[in-house]
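**Student:** sequence and predicted structure, then a few things I'm wondering about:
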Amino acid sequence: MSRRAVGAPLSRVDGRLKVTGRATYAAEHDVKGVVYAVIVDSGIGRGRITGIDARDALARSGVLKVISHLNAPKLAYRPNAGSNNPEGSERLHVFQDDRVRFFGQPVAVVVATTLEAAQHAARLVEVRYAAEKPTTGLAGDRTNKPVTYARGDAEQALGSAEVRMEMTYRTARNHHNAMEPHATIARWNGHRLTVWDKTQWVNGTQEELAAVFGIPKESVCVISPFVGGAFGSGLRAWPHVTIAALAARETGRPVKLVLARRQQYFGTGYRPAYVYKVRLGSARQGRLIAMTHDIRAETSSYEDFQEGVLPTGQMLYSMPNVAQTYERVPLDVNTPLYMRGPGHATTSYIVESAMDELAHELGLDPIELRRRNEPDDDPATRRPFSTRRLRECYTVGAREFGWDRRNPKPRSTRDGDWLIGMGMAAGVYDTNRGAAQARVRLDARGSAVVEAASSDMGPGTYTSMTQVAADALGLDMRAVTCRLGDSIMPPTPPHGGSMTMASVGSAVQDGCDKLRRQAVALAVGDERSPLHGVDAGDVVAGDGRLHVKGDPTRGETYQQLLARNNRTHLETLGSFTPGESRFSMYAYNATFAEVAVDHRLGLVRIRRMLGVYDAGRIISPKLADSQAIGGMVGGIGAALLEHTVTDPRDGRIVNANLADYLVPVNADVPSLRAIYLDGDDREADPIGVKGLGEVVFTGVAPAIANAVFHATGRRVRELPITAEALL
């Protein structure tokens, strides 16, 4: 009897490659004849380049070329809606004019035969500017056209509400800071371009490079088998990818370009800063009547970046009156991008903090307030929820965390010098899906290969796809090989937005189902097969064999079937295309946190955390725990540590390093626990998953912020919560 792979807590199939250093990341590919590129960054935040002197750099041994707007060819830069640059925006055209739009913008690139020579020469390039004063703060009057939403009459309802509250929250800019730096190796062979790149979307990078250089998409090959973390930063091709390809074409040599850690802060995206004003009204017994959301976020002056900050305020709680205004402030900064839990992470912090404030005002338990406002269907769309089990998340979480031991009075519990507090919050994230394909091949040895273009930035995609394929084909995990991260493979959507398992996993399931049916049809039609004449619906796969359901003795192995029919292999192409749904589909969580705050120093320490998730079918519990723990750790960073600081005088990021941009380390991380509700969501996709990578993040920061209030009695409405804010 075959042991099921899906649902088993299996170790990563690529784990040995990673721990032994044999997994090859973007900068590690061995490309013959490679030379090295180093970007020269602008030293002003806005203005024009008036001159570039590269003579000293070019005189250095090993330097091949210095490219800037003065000698770069004009590039096609065709429109490309599929490259994940914001719709209707004009992405940065590198080396195409003398304008400087943000501090750190690439203004030249040095190419040399060694990395050391390129680094030294880059420091010798002299760039002269006509500097202008950059705009870097959210206080300005200029905004892009706002996005609005309204139902009911929020202003009238607020005017008549028994309880009215008004709060303004602020969140800091956050950077992804993945372990692997962004890197690209580019090589031309005639008019064909191959790039080895750190990317979460090989097909998107392929399309963008084709658009930039004005060549057919089929002339670009993008390879990215392993990604050392990204959290959203690899969802589009940044300027350095174009620069590497341009430098390779101009020098006629393969070029490797790796961003320094400092360059990641202005060479790639980030979660934008927000100022978010909330007004809410409720009845005295806690029923929400109205809420308004006035949102301001940063974007770049040349692109209008938007993220999904509106849905949480529309659908998380039942209320008849909602008004939202979402404005993006164009600044002299590089363009933001999606970061783990985009949109919902920001809005969940605001909405869940506001709910906690209301609960305190009304003297209600925070969970009870949420229960009283739980909707029966989606308040924004009036569609039924495919699944929504937040009430169960609250019940399980409260029981497992010991919520009943919480003294509701703030600043009432101490442990020596430490004030102890408990907080909770709900979190939500869209169940995203996209069209995907996967190729499945079964060879005469009885081994299967699954191929799809999707990246794997760390959630365990190699493993989860192998699990799905193994069960669908009735094979042992060791008989299945998963290959990912190459644009010549079947196309997939971006590896982000928690959509990979639902989309690519469903395509793998479809491909394996087709292949199994193909094998069954071959067997039942073969007079020499033990399965000849059996109804195809009565044949199942297990232990590497096809056999009659209920009678494992009547059957044969894949090897026997293919050998007898002189087949070297069977092959199919699986696909998944999400259709229109009459359901509202989201994943949910309830996150609980206990904190300790030093009453004299204001230091905050997390003592324990619990997340309870309604995330559909869990393909791999071990990988799910990795995602949940990582999401909680990231949420600790957002709540207490992470804050990108910009000098308003010139737009310089002053903490562009991991010494000054603080992220959680082992000493910051306490006991973390995750619980997943049993069940699946077949309305979302054939394999019943809802996506997990984002929802594990979305409720963490507000749970911590609410716990800090409970510990101290002081409400801090700005992230990160710093010691000085609590003194």
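**Tutor:** Ah, there it is.

**Student:** contacts, neighbours, all on C-alpha from now
**Tutor:** OK.

**Student:** which residues are contacting stretch 179-197?
**Tutor:** Contact with stretch 179-197 is made by 26-27, 29, 198, 215, 219-224, 227-230, 240-241, 244-245, 248-249, 252-261, 264, as judged by C-alpha atoms under 8 Å, 6 or more residues apart in numbering.

**Student:** okay, now the one to match up with it:
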Amino acid sequence: MTTTTTGTRTTKAVGTAHTRVEGRDKVTGAARYAGEIPFAGLAHGWLVLSTITRGRIRSVETGPVLEMPGVLTVLHHGNAPQVDTDYIGMLGMPPDPTVAVFQHDRVPHAGWPVALVVAETSEQAREAAEALVVQYEEEPHDVTFSGALPDAETTPGISGPGVTEKGDLEAELAGSAVVLDAEYSTPEEHHNSMEPHAVTALWDGGRLEVVDSNQGTVWVANELASLFSLDPASVRVRSEHVGGGFGSKGVRAHQVAAVMAATSLSRPVRVVMTRRQLFSLAGYRSPTIQRVRLGADAEGRLRALDHSCVSATSTVYEFTEPGAGVARVMYDAPAHRTANSVVRLDVPSPTFMRAPGEAPGSFALESAFDELAEKCGIDPVELRLRNEPEVGPVSGLPFSTRRLPECFRVGARRFGWAGRDPRPGLRRDGRWLLGTGTAGASFGAGAMPSTAAATAEADGTFTVRINAADIGTGARTALTLVAADALDVPTERVRVRIGDSDFGPAMIAGGSMGTRSWAWAVTAAAEELRGRLAMGDAVPPEGITVRSDTTEAIGALAQKERHSYGAQFAEVAVDVTTGEVRVRRMLGIFAAGRIVNPLTARNQLTGGMIWGISMALHEEAVRDRNTGALYGADLAGYHISTNADVPVVEADWVDDPDPDDPVGIKGIGEIGIVGAAAAIANAVWHATGVRHRTLPIRPDRVLTAGSRA
């Protein structure tokens, strides 16, 4: 036995910049991702997607394909095993029926999985999949999302109830000195991460082993166990390195198909989605149509706020993009109403996408506030400061902290807002019209129960095991810093292992709750272990392990409303001859809890802001009404911001530790994108004098708007 010591350090790790602990492995290729880990006897599956939008499968002509070189099997609705979808999953939602592949002959949308071809090599599987003939009985379809939406259903979403209301809205609007009533729309948007969705499934000694790219291994393990009616203990999912997720990497069709094939063939089967398949099967942000009505007195203080959001969902699964949810947090009024509703269309199911609800909702609400400021003759920053709520506008709960006013004041000073002439269309730089805009941001700061294990090793190091997922956020590094401080040892003595469902239940990487939830559990385990060692316990060869569970501790968080906040500022240049819009600079000041690692935190925040540029000016998935499929369903046809589109983008923060969190964390994964598109759109108005209530602000829209102005 040996004695492992901790000590008293004057310098803490949390709050200091630290490069990623796995960075060297990633840049040298030593870090293996789900689609490149070798397995003996590996077979390869290739999904076959429907070529019609709505109808039935008449036949799957497998005979010729089964005779092709290397082909092992073709799974489809006629021979695939049945799965169980009658359950509520880890996120409190039923499974999307799209994941229950090959269960019937119905086709509810373009790109529906109709078969899986499995062969010895990926090339053989792809060739055979492209040769597979599927006959259909086609039916009329409807994929058009427009302002005429008589079938919209008010529905609860991930942000709470479908409708919230208080006060007499119409009376307060009628009594307001200034009234704004405007409609805003955002398009269908897709989150194609750098690493495609990939999975390998195999049976090992009666246990299902899955190596996957996902945002929560326990989540995927539990869903697979439910779908295949397995004992959860007999399913293990590993996901050590993930190259991006943004909400899309949950349970998808390829994982279920791989398990089916591995079961049928009794050998490992890998399925990797192509870029084009991701546009059908990985989810996306639904298009929205939003109406915002604001009523204010002569001093700009709100008397009425009405924010409604309609989004599209599929005919097989109800997913709501809760755009009106952001109004439940940001501003209050004596009469306050929000409503989220959906329209069912013959389209793939939407899903979580970075800041679901807040990203499109903030575009509408913060654009409307800019318009109200213009009508009132009040500076946009000042208008927001005048409408700071004292408690949660809908919840009525006190705020844990709310330093949004400080974000605006600091941001305005650093951006140079005080010298801004509010009149639009006056500043020029050669052929460019210049303008500046601002917008507020908020995103919920929750935490979910998690477990962690901390082990004191005989060699004087420490190993922390927690079922976290690092999807590029730097979570593994942040947890290393948190554990080092809790143990009171240098970071070099701490190893953090993540991404294995055998480590026990823990929060997924989602909702900006991952690092906060995991850090809480890591802190609890590490502090208890440190106490054990301080009592002089000797460390045996197998080490000393302490396990934590934060279920009880986190229950107290419901007593307050908790959010991260931000103030976004943007300067744009607009060429009214060509319609080109260029973002020249952006500044975001955030109040987002204690920042664990400034290096990766700034990366997260600026990454969200850059995505806001993409959202404001580029991203738009367009469906062909005739085929029901997307035009240009690839990264060549789907436009995003590139290096040439990204100018000076700065992110910083004000001190804002959560007093009820052991580390003070809130969450930063999504707040960076919230409000960014609105700040840019508001800056375009300031440059040109023309409002753009529809995203993206394409050159043709700038030109046609200018001709109408």
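**Tutor:** Yep, it's here. Values in this document were obtained by computation on a predicted structure and should not be read as measured data.

**Student:** just the TM-score for the two chains, thanks.
**Tutor:** With the length set by TM-score structural alignment, normalised by the length of the second structure, the two chains reach a TM-score of 0.94; 684 aligned residues with a C-alpha RMSD of 1.4 Å.

**Student:** related to what we said a few turns ago, among the contacts of stretch 179-197 of the first structure, name the ones in helices.
**Tutor:** With helices taken from DSSP state H, the overlap with those comprises 240-241, 244-245, 248-249, 264.

**Student:** where does stretch 600-616 of the second structure end up in the first structure?
**Tutor:** Counting by TM-score structural alignment, stretch 600-616 of the second structure falls onto residues 623-639 of the first structure.

**Student:** burial count for G396 of the second structure?
**Tutor:** 12 (other C-alpha atoms under 10 Å).

**Student:** residues in contact with it?
**Tutor:** Shown in contact with G396 of the second structure (C-alpha under 8 Å, 6+ apart): no residues.

**Student:** which residue in the first structure aligns with it?
**Tutor:** By TM-score structural alignment, G396 of the second structure lines up with R382 in the first structure.

**Student:** burial of E155 of the first structure, as a residue count?
**Tutor:** So E155 of the first structure, with other C-alpha under 10 Å, has 16 neighbours.

**Student:** map it onto the second structure.
**Tutor:** When the second structure is aligned by TM-score structural alignment, E155 of the first structure is paired with E170.

**Student:** can you list the residues that contact the host helix or strand of its match?
**Tutor:** Using DSSP states H and E, E170 of the second structure sits in helix 169-174. With contact meaning C-alpha under 8 Å, 6+ apart, helix 169-174 of the second structure is reached by 179, 294-296, 303-306, 334-337.

**Student:** how far apart are that helix and its match in the first structure?
**Tutor:** In the superposition against the first structure, helix 169-174 of the second structure averages 1.3 Å from its aligned positions (mean C-alpha distance after the TM-score superposition for the first structure).

**Student:** and that helix, how far from the chain's centre?
**Tutor:** Here helix 169-174 of the second structure shows a centroid-to-chain-centroid distance of 36 Å under the convention C-alpha atoms, centre = their mean, to the nearest Å.

**Student:** stretch 47-55 of the first structure too?
**Tutor:** The chain centre lies 37 Å from the centre of stretch 47-55 of the first structure; the measure is C-alpha atoms, centre = their mean.

**Student:** list the buried ones in the match of stretch 600-616 of the second structure?
**Tutor:** For stretch 623-639 of the first structure, a neighbour-count test (16 or more other C-alpha atoms under 10 Å) marks 623-625, 627-639 as buried.
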